[in-house]
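In: The following comprises the amino acid sequence and a computationally predicted model.
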Amino acid sequence: MIQFLYNFRRLALGLVLLASISSCSDFLERPPEDNYSDNDFYYTNDQVNSRIAPLYYKPWWNMFSTSFWPMTETISGNMFNYTHLSFTQFTVTSSNPMLENTWGSLYSVVAQSNELINNLDDRVGGDVDQETIDIVKGEAYFLRAVAYFYLVRFWEEVPIIENTYDYIYSPQVPKNPEQDIYRFIESDLTMAIDLLPEKIRGADYASNKRVSVGSAKAVLAKVYLSQEKFAEAKNLSAEVINSGEFQLLDNYADLFLTENNNNEESIFAIQWTISTDYGSGNQSNIANSAGGYGLGNIGDWNVFGPSQDILDIYPGGDQREVENIMIPGYTYDNLYTSSGEQFTVPEDIDAASSGSAIKKYVVGGDDPYDNWGMTANNTYIMRYADLLMLYAEATMGGTGTTSDATALMYFNRIRERAGLVELPSITNETLLEERRREFAFEGEYWFDIKRLLSTNDAVEYLSSQNRGDQNFDQFYTATAEDLIYPIPANESASNPLLLEEAVPYDFED
């Protein structure tokens, strides 16, 4: 379990060693360790590029291995499991290890991004192109911004750390206000936009792995929307849409195949890899599927199942249903067991006593996996469908409804791909419902509820959900305090300032 202050000291003292990577012939391939000097001096463009590669997956793993699901999908009412009942029952306390894992993971991203932002210029030789340096620093600004975007939506008030070295000998760091966190995120993404290259995402998926100007603008548009800066969100999302960089895949099911990692719809995704190093891959294939039915290599570990509340949200003909939820008796064209048999969902499937199981991100037993059952299937942080819906939401501008032709066109593209008819108008309720169907189990619904509903409506909605299993209906009363997580106890114990009032951040501008 990693405490972020410990991470800072450890990194600053040179004890954070980024894992070597065994992937081949792409930017994730790290040159041999003996090409590096003891102080991480970089002599070639390849060495600089390889330095950013682990930041696309390694420090994120502690959050995405398990913690992300209870903190977003279980608490929002999309998932059910017996291991993390405190998220189902709204009884999460500061001692919950999932909070500690996520906090530590995100601040590890921050710390490692800081190392590049602050020190890369001084650690390169004369043969390294300035363009290469700028792009890698742009990626670091982008990744730090994404980490803070999660932090502010989970906790609202957290410490802004720009330079790890400032806190080696004085690790007491105050929280900063929510508005300052958002200002800092906007600044980082603006820097990323200035430094990153422009792209058009084509069929050469290997070239799509790294983020671009369009990636940074898309995330910034979402950051604007989260602050109710509707005009800025609409204008920037329109700019990215009109750039032509991204496009929807024709088939929803194709989004979640490993062979389609970094497709044209992917704006930013965690780049998992098969490795002998534990904690490099995607655990969904074993945590969310019927492992005991041959879809994984370590037995039956289907901890998470769909909630009873989500089982009936799909109308007839919605092609997304079977790609998100395993329906008993359904046979998948693209899902095979480890013995090579086409997978038909057993009639008695029962992940987490749900009477069903989760399909999304489950790629089957014939997909390459490591010794722990983890696969190289990417985890989406943002995809183009999100941006199209973001435009529609920004167009509503807080009014709760729109019939704007452009907003409807973008919104209905999502429904058309799913096999549903067009809608003549959009409301907060229809948008929230459609986003739940589209992004089920991708970690969006918790943030959608808090953004699209008032505090009172969100509390009432969460309290009305059936949060039991298939055998027992269960309802629990949420409160406004449940919408923001408590600071992890281990963090506040080592840094008591986290329990005090937030202090305005000193922006040097």
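Out: Arrived safely, thanks for sending. Numbering: from 1, shown residues only.
In: contacts, neighbours, all on C-alpha from now
Out: OK.
In: mind listing the strands for the stretch 351-500 of the chain?
Out: Assigned by DSSP state E, counting those that start in this stretch, the stretch 351-500 of the chain shows strands spanning 357-358, 379-383, 401-402, 426-427.
In: Over to the chain?
Out: 79-80, 266-270, 305-306, 325-326, 331-336, 342-344, 357-358, 379-383, 401-402, 426-427 (DSSP state E).
In: how far away is Thr44 from Ser22?
Out: Distance, Thr44 to Ser22, using C-alpha to C-alpha, to the nearest Å: 20 Å.
In: do you know how far the residue nearest to Lys58 when sequence neighbours are not counted is from Leu116?
Out: Once flanking residues are discounted, Lys58 sits nearest to Ser280: 6.1 Å by C-alpha to C-alpha, 6 or more residues apart in numbering. Note on Ser280: its distance to Leu116, by C-alpha to C-alpha, is 21 Å.
In: Got another one to weigh against that:
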Amino acid sequence: MKTSIKYIFTVLLLMSFTACDSFLTEYPYSEVAVDNYLKNDDEVETAVIGIYSGLQEVVQQEYAILEMRTDNAGTRSGVGDWAQFETFTILTTNSVVANYWKQLYMTIYRCNLVLANIDNVVDPAKKQQFEAEAKFVRGYLHFNAVRLFGHVPLADRIVKEGDTEGYKQAAPDEVYALVESDLTFAAENLPTTAQIPLGRANKESAETMLAKYLLQFKRYDEAKTMLENVINTGQFSLTPDYRTIFYQELGSEIIFPIQFIDDNTENSQEFSYYFLFEQGSHNYATDNMINLYESQPGVSGEDLRYTANIIDQRGVRKGCGKFVTQANNIRLAGNDYVLIRYTDVLLLYVEAVIGDNFQTNDAVALDYFNQVRARAGLDALENITKPTLANERRKEFLYENQRWFDLERTGDLEATITNFMRDQGLRFDKRHLLLPIPQRELDTSKGVLQQNPGY
């Protein structure tokens, strides 16, 4: 896999979970050629599982792109490729950005491999499910790519060696059209959470992701319908203790996790290792973030999410407390990456109700909003403003890679980052709200890919 869009799929990496809670049985590692593989239901399903293996890689360093470029977090050391995110001095050779792009398109390739062979599935129910799973992930990853990079290749098919058309960047509108089509298909055709093991894409995860897409384009009523569908299933509820969400992992609040296993060389994660003091304290809470928690204390003291999310590291209360591993090998952590949880659904519903207004006192929205606040030890409100909702989401989802996309979706990204950078005494050019296209991708494309302005 020498490039991220153009490569021959010679080794299919598969997850081999052994935990009883996992949706996976053990699959052997195999060296397979595309032309001789994916000929029946079981083989196509193996490729579907490979998509989830790809997602494990996508999220390993995503925090640098989505948390450390915001007012939420930075690094303790302020050096190297990582520090480029907090200062908006990202180079085209930044290894984190290059790896993220590669993993996005490698995983999209796996989705397209499944879709190209979907007619080899005999069982109609499985065929529908596998297609919907692949389209959910393909739509989600394109959604990330277009929001972060702007003009990106539209990878709606397998791109073979020599196919320079596959490298061409599409206009954002074209990419968004694919995102909507894929997520809509997934929402209409995936099994519900009750019908498919947790850890594989389900109907409710697709409806939630589609709602985020619709909110970005101010299609509030449609988004509200999607979110009501999820809420009305009755399948989800808030975990009573906020601290346990990320350690209980497969609790009532979780809609779609990307699963990992402690001390498993193939299926563990390493991102939490870099949050440790000794490793540079990535995702180190900013003073701005700490001040937000401390300026809005709870009924009987501080917001209960404060000490759950931000812990002392060497006597300084800035460390990430959300993914403290229990693994014997701290570089082989099993903490799941929770992509979608029920709290997000409730707060997105409030966002849809507010719409283009500044505030709401809608009874249902207040109920959902105050459920979240009550768990955090905060008093109920009788009115919700947009800034209040933004602050609540920020405190609730710290370190969950939501902040950047929240700000972009609500139209507050440029102003928020501009003000934050000014307060840090740092220069900022709004052109850098888009990431650079990695230099190695530009080189490999032989002039087909064009760099974003400002790099």
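Out: Sure thing, it's come through. Bear in mind the structure is a predicted one, so any value in this text is a computation, not a measurement.
In: coming back round to it: would JSON lines of the strands of structure 1 with mean neighbour count and distance to Glu245 of structure 1 be doable?
Out: Formatted as JSON lines, the strands of structure 1 follow (neighbours: other C-alpha atoms under 10 Å; distance: least, C-alpha to C-alpha, whole Å):
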{"stretch": "strand 79-80", "mean neighbour count": "29", "distance to Glu245 of structure 1": "33"}
{"stretch": "strand 266-270", "mean neighbour count": "26", "distance to Glu245 of structure 1": "9"}
{"stretch": "strand 305-306", "mean neighbour count": "30", "distance to Glu245 of structure 1": "34"}
{"stretch": "strand 325-326", "mean neighbour count": "24", "distance to Glu245 of structure 1": "30"}
{"stretch": "strand 331-336", "mean neighbour count": "15", "distance to Glu245 of structure 1": "28"}
{"stretch": "strand 342-344", "mean neighbour count": "18", "distance to Glu245 of structure 1": "35"}
{"stretch": "strand 357-358", "mean neighbour count": "28", "distance to Glu245 of structure 1": "31"}
{"stretch": "strand 379-383", "mean neighbour count": "21", "distance to Glu245 of structure 1": "12"}
{"stretch": "strand 401-402", "mean neighbour count": "19", "distance to Glu245 of structure 1": "26"}
{"stretch": "strand 426-427", "mean neighbour count": "18", "distance to Glu245 of structure 1": "26"}
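In: Of all those strands, which one is nearest Asn96 of structure 1?
Out: Closest approach to Asn96 of structure 1 among the strands of structure 1 (C-alpha to C-alpha): strand 79-80, 17.2 Å.
In: quick one: Ala134 of structure 2 and Val114 touch, right?
Out: Yes - Ala134 of structure 2 lies in contact with Val114 (C-alpha atoms under 8 Å); the separation is 6.8 Å.
In: which neighbours do those two share?
Out: Residues touching both Ala134 of structure 2 and Val114 (C-alpha atoms under 8 Å, 6 or more residues apart in numbering): Val48.
In: Would you check the span in structure 1 matched by stretch 90-103 of structure 2?
Out: Across structure 1, the stretch matching stretch 90-103 of structure 2 (TM-score structural alignment) is residues 92-105.
In: List the buried residues in the matching stretch.
Out: Buried positions in stretch 92-105 of structure 1, judged by neighbour count with 16 or more other C-alpha atoms under 10 Å: Val92, Thr93, Ser94, Asn96, Met98, Leu99, Glu100, Asn101, Thr102, Trp103, Gly104, Ser105.
In: Show me which of those is closest to Ala489 of structure 1.
Out: Of these, the one sitting nearest to Ala489 of structure 1 (C-alpha to C-alpha) turns out to be Ser94, at 4.9 Å.
In: From Ser492 of structure 1, how far out is that closest one?
Out: Taking C-alpha to C-alpha, one finds Ser94 of structure 1 at 9 Å from Ser492 of structure 1.
In: cool, and Trp103 of structure 1?
Out: From Trp103 of structure 1 to Ser492 of structure 1 the distance is 12 Å (C-alpha to C-alpha).
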